[in-house]
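J.: what follows is a protein structure lacking sequence information:
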């Protein structure tokens, strides 16, 4: 219907197309192996909307509440075969009895209902490539159900709607073949008016797992099939409000709204019909405009109505201010109920000017995330409840954009984005990563798939054209460039030009324009500086994907966004990605776990392991610590310190002032709150700042023996959409006075030292400490008979490798040097001395695998306190270290943890901006982050002190001099460390041990962030002996009782 759109696709079913297909059957491949045939018999693409007969239901309900909507979801009879030749041939005939077939829920992935198996492939195909042919193993699902047509429907038009069937299917009603359709992420609609009868009717579909269309569906996700979205009947008069396009934009310096409305009314009667179309726009209950249009439509014809109106002084739609008006369309005709459509519309404009993406004239920033449609229990079948959960989490963590990766999402998702405010990059169901991007392989350069690709892009635009949240059409993902992509670009521009069109590629062999914006995936700062800045004055840079969140990652986000704020043409991007794509699996013991690639398919099936686990949230939507870093980096309020007690509050919003928040400040003295206050009411305009003076902070008398930190918090004043009142939308923290040096060790009056051939025992009061002189470590540290240490402070250079560590080959480079260096350290000298009420034990060490030396010195003072000084002089020829620190094991029962440092969630040196300094309490078990593949986790940075106690309050307090990183687990490092090429490991494989292993680090390697296949952490977060040879960690241990 849109300008430039074909009313009938290139392979639209026609009256004689089935006969033609029969005539050619002997010499032509089947439809599912013929890229020229992707749509037979279905109706032309149109917008998705709901039609009602009751205005109140139209106002308050969803499509499912309409009397014209009749769901066919539920239990269907189902037959499964592994090959097309095995499929039942006549099952679609009502006379064939299928009552003994098992039932399957619709919608569902049949792979999650006991048939076939899911396959996870990142790029490359899950079957042998021989385009355009499907593989020999090509399961077919045959579905049957009956439905009832009431007598009163006999004079109505009845449309059969499939929201999405993957990957290709045929459909029959009452034994009559209606057609064939590919593209499991767009609707297929069939007019069944003339093939149904009053009473019982039989619906049958035949679904193919693979088809020629599968070559266009090489997305990074589980490959599964079935009926994925709603199936329903839509009933309407035979003169029907068939389609419409509401283009709501801004004009006159973005003050006024302009509505360009095109409505298509279809008359499928055998005679002309007079109708009246009432068009109206409301703001709530206030009528802003209405227009009646009378039409006389000839039999079998359609009539298009074009209307326009300018609305002065509208409130514009944006992700920050998602103001919606209601467009009402009412079609009236004699003898029929009115057809009523309520379509929320938002006035907004999208353009590129001066090399920047502008929304409503403002150069917005894309604070985005990529989102696959995935639910842990139902796979690709996404409930509306789960969509609500996703949008709540996104909005509450300052995300303003979602990329529909990599296919059009369920229509309900866009309604939520319109309502609650998310910019959407809508993407066609097109990816051919497995063929590469060079001229010879690119499917963008393969003419046999051109029409199918164009059809997918066209269908997306037609279905979703009325959503203000969509600011960009994406032509697909990782297809490779070529004439087909530029043809798709031109087609969309002809269809409409009120959004940008984008496509990501770095390839330069094809020169025609394919995109309005550049967004090279995972481009680092250096690449953008050298390859983009100053070279593309007409196109903004917006990462299509960046910050690959695989496993324990999310590092250097702050650096990336500091770069964004420095360069106006770099306008953000979308993190990869939103949620892990785990599925439930069951192990040999019957225990349920989160499965990933290779877990659910037969041995030898191609898979990409845990490459599906790149989420900011887990498969069940539990937030990972990386989401808290995103929340902080994406926040729209910043605070800058001007001088003592004077601060600048910066409003990074583009469309609303700060009157929506309430601001507070708190002052912490060594982690404990000692003062607080309310900030004055703020009305700071968008992109402006306000200076504030906090008088109490200017005049506060700070003790020289304490550390002082001020926290600013901004909370939602009144509920807005899914953001409740009181929700913290932004925060900032400043250290006003650094922590002083640790208290010096006090002299003991009752210190005793006993030496034997293999150990040294030092006692002070009811504290006893034993050192093993052969191993060079502490073997006992007890207070009043309670053992605090099971295995003593051992030099430690190793961590359980993260997914990114594997990606950048850290293990290959470093394992032989560092993994066992501490455990295998040779004690070259032991000395004991007493000095002014202190006992000093020093172990000189040689690390053979490192060809380096080190020492650990223990100074024992009053009350059994121990100062620890660990040093190493490392060879400059060594590779990068994973960490530099000590580790120890405490006995069973030491479960209670408190610390003064960054928290409460796990953080690392390159991922700590979103973790504030404070005093936190937790149980050891809660410090474990459950990644789908176990790995290094649970670190806390910049720790001033740490306490670990048992239920009786006995334990250890550890001070840093000045700071350290720590982790505490009921498992060892080795429990989390597993070779990437070994059997899959899962969280249920991590069985808690009767101990608490504590790591105490000067520093640990950052987790990294740019990608997961080679990028290292940024240099400030790496431990490089080539740059620094002398390393030293200083701690003080104090028994607690």
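T.: Yes, it's here. Keep in mind the model is a prediction, meaning the values are calculated, not measured.
J.: going forward, measure contacts between C-alpha atoms and count neighbours the same way
T.: Will do.
J.: report the contact partners of residue 475.
T.: Residue 475 makes contact with 427-428, 430, 457, 485, 488-489, 501-503, according to Cα atoms under 8 Å, 6 or more residues apart in numbering.
J.: show me the two of those that sit farthest apart.
T.: 430 and 501 (14.8 Å; Cα to Cα).
J.: who has more neighbours out of those two?
T.: Taking neighbours as other Cα atoms under 10 Å, residue 430 and residue 501 compare with residue 430 leading, 29 against 23.
J.: pretty sure residue 664 sits in a helix.
T.: No. Counting by DSSP: H, G, I helix; E, B strand; the rest coil, residue 664 falls outside a helix, being strand.
J.: got the contact list for the spatially closest residue to it that is not a sequence neighbour?
T.: Nearest residue to residue 664, sequence neighbours excluded (Cα to Cα, 6 or more residues apart in numbering): residue 678, at 4.4 Å. Taking Cα under 8 Å, 6+ apart, we find residue 678 in contact with 663-665.
J.: structure B:
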């Protein structure tokens, strides 16, 4: 057991890498289900298992069951850390072991897997296939060493025929947690080990197909195509091609070079919108191999990415093989659910971050229609920290291994295994050399090597940081992560090394927690720039590990550090569009509507509808429908349908009968449906006449005591504290509506995207701001009908620094309602505030809510594309978005009024200007201090925050800073709320 620290010995006893396939017997009826093949024997299930803390702890005769009987068992596939052995570790960038290549720690845990296998000689060879093992394996059959292999996310295949005996056999597999390949597998993910993908035995005929490659070529006019298959075998083969409708359209034998080609007239071309597939069957040595074939081409012309000669935009996401209960094991039904959800969210592309996904994932993508950026199992991100061990120099150190000759062979090997396994998948349109490993000669050579293996697809790689003077002209894309929208807007001028290449945002809009808040901004620029081929949101899912339920039934998900890891990156693995159980974040709903296939806009003659799809004719005949609703002040005044007929990437104008628009807030909603399923919407504001609220002036009286001013009228009593100048109680018909006094509020529970801004907020103690009251006065009969005015001058501060804000508060009481007006001056050195407004700590019985604003999802100034302006009725618990790491949530942007109520009381806030609010059973202090949602405890009151403004959420957890236009950075502002 010496190979795991030898960078020049990567595989021993393995078969050469080849295209993924499972043969059937020639006389069998083939199907898409490999389990139907009589030549396929799945070895998943319970295996005997022993865990050792170190490779040195393995017994000397560990393959001998009589000397070392198994002590336990484990499910295969699985990660042993999820089965009670060792603990999961989450780290993003940093290596979990000392950087000492090619060596790994002596305390290198080993999982010893063993099982019986019954063999009866039938003239067929036996190939034992491991689809994924982390990090490497030593294989033994009947005590004999068969071979060694590494590369966690690629297939290792062994011909074990010579090691088998008639009857019962013993298979033993020693899996090591670390090997020299660990230095190339530093991806942002949980670090877990074991046999985590399917294991099976293939029965193979002597002289059968060893490998094959399918290519398609389309004529310029797309009236003909050529489908070719080149087969590697020791004998001749025959092939048959079937059309999508099942008709046989070609058959014949391979020529002397092992090639069979067929002309296809009027081909039906494969694309993600219409993933039509032909079927190829290859007959050889008593076997038949069935392959789905998509006729398609990808090209780059003048910096524009095209599929089948048509410009394309990738509306993508990044995806790991990751599930809260099965870890790295991705059963087909779970992968299919992921892809079905993506389809429902208008996603058309997936980047397999940052390794090849399970083989069947690509077959699903072929059938369901996704463009795949297929990525090699390479990331050396930890080199950045290694290079800057004691003092930061620069980020180029990420390329330490990119030019290290010791790893040249391993990098090429991983690229070869990527390409050869997936070369026949039509869904794979781009090869990606890996992720965040810097650039150097190892990758330059390997880029050329990939082209030699497959010249039909372009080559992508993001990490262009270098420690040498070479260039990256071998790559077909300029690929960036998290650059701002100005870079996208002005590309290629914004990139000095563009060289006519298209731009890909391989990661953008970091979806961590409450976010992302800048999706629409990016797509305004992506659609406007032909040289930008699209982007892939980071990322698909939160990588929480399910650990059971609390006593009160709440599900518990762990993130980095929860297992006691010393080196970890906290909740940075909770950065997805969906929760671990695949419940949608509001960010996923935001993405769905930004990715919508139709976009509407107002023009002088009516409305323009743009078809953003590249190959789909959107029409009523094809199952598409456009419904509209016109509302005045949230009330429906007319509705109907528009007959749509829009060719791909074209537009249509239409008009609808609209009401007179002299007053009110008038909107029109266009909802788009495909076969009855809503695929997105547009809401266009047609009129929004400035509101002017005129309060009722029913008269009121003023009294006072040593602590409060008290204003009474219409069975309502409002108390204002002489200590703080704030409302201390509102009482209606004897019911007290507040549990404690209201407060001015500048803070929010930091979102994950407040990662940098929150440091400034905590530095000045924004979360602890206290009032200093300078003056307070009351004036009675200041208007007709005995109105009362109370004026307070105060500041907000805590310690060390000057006050953060100076405020003049004015209350004016009219009878059954009152106004709260504020004139605010913010300290000039405060960069921006998360919010400014008033917090009301309301009685628990007030748990219902009605509002007119953007809902019903949470909405922010930069994150409301999944929301419509309207009237909504809900309750306080439904307003809470349950992020696994608690944070600011549930706000509503563009609000005209909000009313909270119970069966016996209500409190309403409205304004002449739009405002934001949120209503929560949790205080912002509780949300700030809790590390997990299952640790949250409700307060003694519900909390209604009414804000002049709330800053946007952005995507700064791993992206650009929040745009200035979305910040509350004003230094002087004023607002008025009416309360009744």
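T.: Yes, it's here. Being a predicted model, the structure only gives us computed values, none of them experimental.
J.: before we move on, back to that, now the equivalent of the residue nearest to residue 664 of the first structure over in the second structure: how far from residue 609 of the second structure?
T.: Correspondence of residue 678 of the first structure to the second structure, assessed by TM-score structural alignment: residue 641. To residue 609 of the second structure, residue 641 of the second structure is 13 Å away according to Cα to Cα, to the nearest Å.
J.: kindly report the same for residue 185 of the second structure.
T.: Distance from residue 185 of the second structure to residue 609 of the second structure, by Cα to Cα: 46 Å.
J.: more neighbours, the two?
T.: The neighbour comparison of residue 185 of the second structure against residue 609 (other Cα under 10 Å) goes to residue 185, with 26 against 19.
J.: shouldn't the more buried one be in contact with residue 382?
T.: No. Residue 185 of the second structure is beyond contact range of residue 382, at 9.7 Å (criterion: Cα atoms under 8 Å).
J.: residues near residue 977 of the first structure, how many?
T.: Counted with other Cα under 10 Å, residue 977 of the first structure comes out at 18.
J.: dump the residue contacts of it.
T.: Contacts of residue 977 of the first structure by Cα under 8 Å, 6+ apart are 799-801, 934-936.
J.: 6 Å instead, please
T.: Residues in contact with residue 977 of the first structure (Cα atoms under 6 Å, 6 or more residues apart in numbering) are 800, 935.
J.: aligned to it, what sits in the second structure?
T.: Counting by TM-score structural alignment, residue 977 of the first structure corresponds to residue 928 in the second structure.
J.: so that match is in which element?
T.: In the assignment (DSSP states H and E), residue 928 of the second structure maps to helix 924-929.
J.: distance of the residue nearest to residue 664 of the first structure from residue 666 of the first structure?
T.: 9 Å.
J.: go on, residue 744 of the first structure?
T.: Distance from residue 744 of the first structure to residue 666 of the first structure, by Cα to Cα: 30 Å.
J.: swap in residue 517 of the first structure?
T.: 43 Å.
J.: compare these two (neighbour count), which wins?
T.: residue 517 (24 against 19).
J.: who's in contact with the more buried one?
T.: 502, 539-540 are the contacts of residue 517 of the first structure under Cα under 6 Å, 6+ apart.
J.: just give me the match in the second structure for it.
T.: Using TM-score structural alignment, residue 517 of the first structure pairs with residue 477 in the second structure.
J.: same check on residue 802 of the first structure?
T.: Using TM-score structural alignment, residue 802 of the first structure lines up with residue 751 in the second structure.
J.: ok, that match - contacts?
T.: Per Cα under 6 Å, 6+ apart, neighbours of residue 751 of the second structure: 887-888.
J.: repeat that with 7 Å
T.: Neighbour list for residue 751 of the second structure: 513-514, 887-888 [criterion: Cα atoms under 7 Å, 6 or more residues apart in numbering].
J.: now render those as CSV, adding secondary structure, neighbour count and distance to residue 208 of the second structure.
T.: CSV is the format used below for those (DSSP: H, G, I helix; E, B strand; the rest coil; neighbours: other Cα atoms under 10 Å; distance: Cα to Cα, whole Å):
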residue, secondary structure, neighbour count, distance to residue 208 of the second structure
513, coil, 33, 52
514, coil, 30, 54
887, coil, 27, 59
888, coil, 23, 61
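J.: any chance of these in CSV, plus distance to residue 837 of the second structure?
T.: Putting the contacts of residue 751 of the second structure into CSV (distance: Cα to Cα, whole Å) gives the following:
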residue, distance to residue 837 of the second structure
513, 23
514, 20
887, 18
888, 15
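J.: report the two of the residues you listed separated the most.
T.: 513 and 888 (9.3 Å).
J.: all strands for the stretch 501-650 of the first structure, in order.
T.: Taking DSSP state E, counting those that start in this stretch as the criterion, the stretch 501-650 of the first structure carries its strands at 541-546, 570-575, 583-586, 592-595, 637-643, 646-651.
J.: chain center to stretch 958-978 of the second structure: distance?
T.: 27 Å (Cα atoms, centre = their mean, to the nearest Å).
J.: how about stretch 57-74 of the first structure?
T.: Stretch 57-74 of the first structure has its C-alpha centroid displaced from the chain centroid by 30 Å (Cα atoms, centre = their mean).
J.: how about that stretch: buried residues?
T.: The neighbour-count check on stretch 57-74 of the first structure (16 or more other Cα atoms under 10 Å) flags 57-59, 63, 65-66, 68-70, 72 as buried.
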